[in-house]
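>>> show me how the following folds:
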Amino acid sequence: MKEHYKESGVNWIGKIPAHWEIIKVKNLARNNGSLFIDGDWIESDVIQKTGVRYLTTGNIGPGKFKKQGNNYISEETFHSMNCLKALPGDLAISRLNEPIGRACILPYDEPRYVVAVDIVILRPDSKYDKQYISYCMNTVGYSENAAIMSRGTTMKRISRGGLGNFSIPITSYSEQKLISNFLNQKTSEIDTLIEDKEKLIQLLEEKRQAIITEAVTKGLDPDVQMKDSGVEWIGEIPEHWEVVKLKSKGEIRGRIGYRGYTTEDLVDVGKGAITLGASNINKLNQLDLSQKSFISWEKYYESPEIMVQTNDLIFVQRGSVGRFCIIEDKVENITINPSLLIIKEYIENTKHLYWYLNSNYITNLVTLLTTSTAVPMVSQEQLKNFNIILPPKQEQNKITGYLNHKTKAYDITVNIVNTQINKLKEYRQSLIYEAVTGKIDVQEMLKETEQEEVSSS
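Next comes the predicted model:
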C-alpha cells in the first residue's frame, strides 16, 4: 500500500509519512534517568594517563566513535569537580568543529567517561532508539542547519540550547529500530566497498611512489655503473651523479622576523594580494586556490623576496609539513604566510626537484625531522641542507619526461577510484536521509532483499 505523506514544516526534512511526527531534540529526554546536558570544563593540568577516560570533540565522528587520544582524569578530580558521568551507549553530540552537531554512540570500552564541555550527552527516553537518532543527526541537511546556527570566527560552535531546538522526524520505536537496523546493514556494506577502494588507492600510490623513488635515485639506465652516495637511506647512485645541498642550487626564503603579520593585516578580496598558506597545497602536492586569504598591499610590497613567481617551488614547513607544489602557471600578486618556505632561482630543472621531493627519501627525512622535535616543522635551515641527488641537466630532463608520462596513468586511475568513492559516499548519505525521513519504505526494501536472496540461492 502506498504511503500517505504530509508536510513536516522543516526545510531539510521535507515531507514525512502521515503517521510520523516532528520532535525537538530537547524533548527526547523528559523522563527520570534521561539526560541532555553539556560535558565538563577540564583543564590540561589535571589530565593524566590513568583514571576516568576523558573524551574531546575529536573523538566524536559523524556516526562513528574515533579512537584517538589517551587522556584520563583521576577519580579524585572526577568526584571533586562533580563531573557528568557519561556511560557507554550514551549518544554524544559535538557542538564544536565541522560538521557541527555530529553525533555518535559511546563505545563499551570503558565503564564510564568524562567528556569535554563542547560535547552534549543525550540519554533519551526509552521510546527513542539512539542509533536512529544518531542517523538523523548525521544527515547532510541536519549538519547544514547546525552550521547556519553556529557562531564564532576562528572556531564555530553551537549552544546546547540551539541544538535542543533542532527538529528530527520520529516514528514508533519498532519502526525506528527497523530503520536503524536496515541502515546498519546497508551502510556497513557501503563502508566495506569504500574501504576496499581506499586500499586500492593506497596500493596505487605506493607503486607510484616506488617508480618516482627509483627514477630520481637510480636513473633510467639499468646497466649504469653505480657508486655509494654517502647517504644511508639512498644507498648507491649512478657514478656520474652528484650529491649537493639544496642551498647550493637555489634560494630558500621565508616570511620571518618583522615581515610576519597578524590577522589585522588580512583584508577583503580585491584589497590586497593573495597570501598562500599550508591549506593551499593539497595532499596531491598541487596548488589549491579554492579558498584564498588576502594580505594588505603594504605588507605584500614590504617583502619582494617572497613574491611568488612562475617556476617557484612552495614547501610547507608548518602544518601539513612536507607538502609542496610547483608554480607552473603565470601568477600575479601572490605571497606566502609564515607556514611556508619558497625555493626560488633554482638553477637546475625545477620539475625534476619536484619529483625528487616526491621520493621516499624525502618523505622519510621529513618524518624524521618532524618527529624528533617538540613542534613538528622543517626549518628554513634544515630545508637548505637537504641532500639533493643530481644527474646532469639532460638526464634530469629525461627523468622528468619519463615521470610525467609514467605517473599520469596512476593519477587517472586514482581519480576514477576517488570518483567512485565519492559516489558511494553520496549514495550512503542519500540512503540515510531517505530512510530517516520515511521517503523509502524500509520494510518493503527488506522484503525485496530477502526475496532476491531466496531467488539466487
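
>>> when you work out contacts or count neighbours from here on, use the C-alpha atoms and nothing else.
Will do.

>>> show me where the stretch 251-400 of the chain has its helices.
Here the stretch 251-400 of the chain has its helices, by DSSP state H, counting those that start in this stretch, at 297-302, 350-357, 360-371, 380-384, 393-436.

>>> isn't Q286 up against C325?
Yes: Q286 lies in contact with C325 (CA atoms under 8 Å); the separation is 5.2 Å.

>>> the longest helix belonging to the chain versus helix 393-436: what angle between them?
In the chain, assigned by DSSP state H, the helix with the most residues is helix 173-218. Counting by axes from the mean of the first three to the mean of the last three CA atoms, to 10 degrees, helix 173-218 points 180 degrees away from the direction of helix 393-436.

>>> next SSE downstream of helix 173-218?
With elements assigned by DSSP states H and E, the helix or strand that comes after helix 173-218 is strand 226-228.

>>> show me what the next helix or strand after that next one is packed against.
Once the chain leaves strand 226-228, the next helix or strand it forms, by DSSP H and E, is strand 236-238. Packing contacts for strand 236-238, counted by 3 or more CA pairs under 8 Å, 6 or more residues apart in numbering; DSSP states H and E, involve helix 173-218, strand 226-228.

>>> for I16, find the nearest of the ones you listed.
helix 173-218 (13.6 Å; CA to CA).

>>> report the distance from that closest one to the chain centre.
Its chain's average C-alpha position is 15 Å from that of helix 173-218, according to CA atoms, centre = their mean, to the nearest Å.

>>> stretch 292-309 now?
For stretch 292-309, the distance to the chain centre is 28 Å (CA atoms, centre = their mean).

>>> also stretch 429-445?
A distance of 28 Å separates the centroid of the chain from that of stretch 429-445, by CA atoms, centre = their mean.

>>> just the terminal-to-terminal distance for that stretch.
End-to-end distance of stretch 429-445 (CA to CA, to the nearest Å): 17 Å.

>>> structure for this one too, so we can compare:
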Amino acid sequence: MSGLPKGWQSSSLDKIVPHDATISDGDWVESKDQDPNGTVRLIQLADIGDGNFRNKSQRFMNNEAACRLNCSFLKEGDLLVARMPDPLGRACLFPGIGQNAVTVVDVCFIRETSISAISNTLLKHWFNSPYIRGVISANASGSTRKRITRKKLEKFEFPVPPLAEQKRIVKKLDEVLAQVDTIKARLEGIPDLLKRFRQSVLAAAVSGKLTEEWRGDTKQAAERTLNLPQSWQLKSANEVCSKVQSGSTPRNDPFNQNGTVPFLKVYNIVNQEIDFDYKPQFVTTETHADKLKRSIAYPGDVLMNIVGPPLGKVAIVTTQYPEWNLNQAITLFRANDELLNNKYLYYVLCEGALVRDVMPETKGSVGQVNISLTQCRESKVPLPSLDEQKEIVRLVDQYFAFADTIEAQVKKAQARVDNLTQSILAKAFRGELVPQDPNDEPADKLLERIAQARADAEALAKAAKKAENAKKRAAKKS
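Here you go, the predicted model:
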C-alpha cells in the first residue's frame, strides 16, 4: 500500500482496534448444543453477505446453553467477517434482529469503540475491497475449502484515513453503492419480465392472436374471448401426429461404453432444448434395434417429459445423431407433415396447455406425478393452416430472438455493474473517492492515541496484578 494519500496511515488490524474493543472468532456451537425452540439465534456463514446481512439461517440455541458455553452475544453494529467462502473474507454489519444472537466459529466479529481508528462501516468496505480480498485469498489455507484464520486477519495492513475523511468516504460510498444496488435490482428483475414475455408470446401464438393481422380478422378476434379463430380446428395429438409414443428402458442395464446410439433422459432436456453433453449415455445398435425399437426418435421429433416434477420440459430432437433412444419418462410427438409443422407443435407444447389440462388427473408415487401416454395422445392441438403455422413459427422465432438479445445484454450489464462496485471500492481504498481537507487531523495522531491508551491499560493491569500479588503475600505472612 505504498503511495497513501497525505494524512493517511497504514496499520495492522490489531493496532487499529483499541484495547477496549473486540476482535474475536465466533463460538464453537455443536449440533448437540442447538435447540430449534431456543430463543438465541445462531448466526451462520449463510447470513454473511457481500456487504449485506442476508438473515437466511434458521438455527437456534437456548439461553442456558449459550451461557454454559460462555458465548459472546452480538451487538448491533458488530462487523461480521466470513472466514470461509464464498467469497472468502466477505463482510457485513450485524443489524440487530430483535433477539439475542451469537455467531459460529467460522465468522470473525469486530466490535468498535469510540476511539477505534476505523469505523466498522468503513472497515466493512475495506474488507470487501479488491485489495484486501486479494490479500485474504493469498493467505488462505485448506485444500478442499479455503479458510482464513483470525490471527492472519489481525496482521493484515489496512489504510487508515483521518477520521473526518472517513466520514466523507462512508457517506459517498453509501450514496453511490445504493445507486448501484438499485441498478442491480432492476437488472435482476428483467429475466422474470422476459420469461413472462416469452410465455405471453406463446399464449398469443396458440390462440391465434399473434397472427390476427396476417389473417386480416382483427375485428372478429376482438369480439371473441377464449375461442379459436373460425378458420382453426382443435384436433387431438393422435389425429395430427403420425406417432405419439413414450420411451422405454430394459430392466437389465442396457448402457454400453462401446454403444453408438444416444439414449436420452429427462436431465438431457435443459431450457427447452437437448443438452446431450451432460452425462451422455449410449446403447448398442443391437439393443437399439431389438429391445428399444418402439422408442426410436429421429431428428425433428418433438419430445416432452411425462414424469416429474417438473412436467412438460420440451425439446426438438437435433441432427447430432441420425437416431436416438428415449427412456420411459419421455414421450415423442412425430408431426404429420401434411397437417402439422413440427416447430409449431414444439411451441404448442412449450405453451403448456397439455400439462395444465391434465394436472388434476395426473398420478404417481409420493412426490412424483405422471402424464399417461393416453393423455398425451388425447391432448388437444389448436390447428391453423400450414401457412399460418409457418407464420406463427416465424413470428415466435423473431420475438424470442429479440428476448434472447436483451437477455444477453442484461448479463453483460450485470457483469459491468459487479465490476463497478469493485472499482468504486478500489477508488475509495486509494483515497480518490472524496476530496481531502488539509485541516483534518492526520491518522497517525489517532493511532498514537490508541497505542498510548493500550499501553496505559496494560500498565494499569500490571499494577493491579502486582498489587494483588503483594496483597496475597502479605496475607500469607500474617
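
>>> may I have the TM-score of the superposed chains?
Once superposed, chain against chain, the TM-score is 0.64 (TM-score structural alignment, normalised by the length of the first structure); 393 aligned residues with a CA RMSD of 5.3 Å.

>>> still on that earlier bit, which one of the helices of the stretch 251-400 of the first structure is the most hemmed in?
helix 350-357 (a mean of 21; mean count of other CA atoms under 10 Å).

>>> what's in contact with that helix?
212-213, 216, 311-313, 325-326, 362-363, 388, 396-397, 399-400, 403 (CA atoms under 8 Å, 6 or more residues apart in numbering).

>>> give me the mean distance between the longest helix of the first structure and the second structure.
Compared with the second structure after fitting, helix 173-218 of the first structure deviates on average by 2.7 Å (mean CA distance after the TM-score superposition for the first structure).

>>> which helices and strands sit right next to that helix?
Counting by 3+ CA pairs under 8 Å, 6+ apart, helix 173-218 of the first structure packs on helix 130-137, strand 236-238, helix 350-357, helix 360-371, helix 393-436, helix 442-456.

>>> out of the helices of the stretch 251-400 of the first structure, the one nearest D90 of the first structure is which?
helix 393-436 (19.8 Å).

>>> give me the angle between the closest one and helix 350-357.
Using the same axes, to 10 degrees: helix 393-436 of the first structure against helix 350-357 is 60 degrees.

>>> which elements pack onto helix 393-436 of the first structure?
Using 3+ CA pairs under 8 Å, 6+ apart: helix 393-436 of the first structure touches helix 130-137, helix 173-218, helix 350-357.

>>> now render those helices as CSV, adding distance to A435 of the first structure.
Formatted as CSV, these follow (distance: least, CA to CA, whole Å):
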stretch, distance to A435 of the first structure
helix 130-137, 9
helix 173-218, 7
helix 350-357, 47
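
>>> buried deepest among these, which one?
helix 130-137 (a mean of 24).

>>> which residue numbers in the second structure go with that one?
Using TM-score structural alignment, helix 130-137 of the first structure corresponds to residues 120-127 of the second structure.

>>> okay if I get the helices and strands packed on strand 236-238 of the first structure as JSON lines plus distance to G141 of the first structure?
Putting those into JSON lines (distance: least, CA to CA, whole Å) gives the following:
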{"stretch": "helix 173-218", "distance to G141 of the first structure": "17"}
{"stretch": "strand 226-228", "distance to G141 of the first structure": "60"}
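
>>> of all the ones you listed, which lies closest to K447 of the first structure?
Nearest to K447 of the first structure, of those and by CA to CA, is helix 173-218 at 11.4 Å.

>>> who's more crowded, Q286 and C325 of the first structure?
Neighbours were counted for Q286 of the first structure and for C325 using other CA atoms under 10 Å; C325 has more, 24 against 15.

>>> residues touching that one, list them.
Residues in contact with C325 of the first structure, defined by CA under 8 Å, 6+ apart, are I281, N285, Q286, L287, L313, I314, F315, Y354.

>>> ok, the fifth one touching F324?
Yes: under the criterion of CA under 8 Å, L313 of the first structure lies in contact with F324, with a separation of 7.0 Å.

>>> neighbour count: these two, which is higher?
F324 (27 against 23).

>>> who's in contact with the spatially closest residue to the more buried one that is not a sequence neighbour?
Setting aside the residues directly before and after it, F324 of the first structure is nearest to F315 in space (CA to CA, 6 or more residues apart in numbering), at 4.3 Å. Residues near F315 of the first structure by CA under 8 Å, 6+ apart: G322, R323, F324, C325, L340, L341, I342, I343.

>>> now swap in K85 of the first structure and tell me
Here K85 of the first structure is in contact with R112, Y113, V114 (CA under 8 Å, 6+ apart).

>>> for the residue lying closest to K330 of the first structure once chain neighbours are set aside, give me its contacts.
Spatial nearest neighbour of K330 of the first structure, chain neighbours left out: T310 (5.5 Å); criterion: CA to CA, 6+ apart. T310 of the first structure is in contact with I327, E328, D329, K330, V331, counting by CA under 8 Å, 6+ apart.
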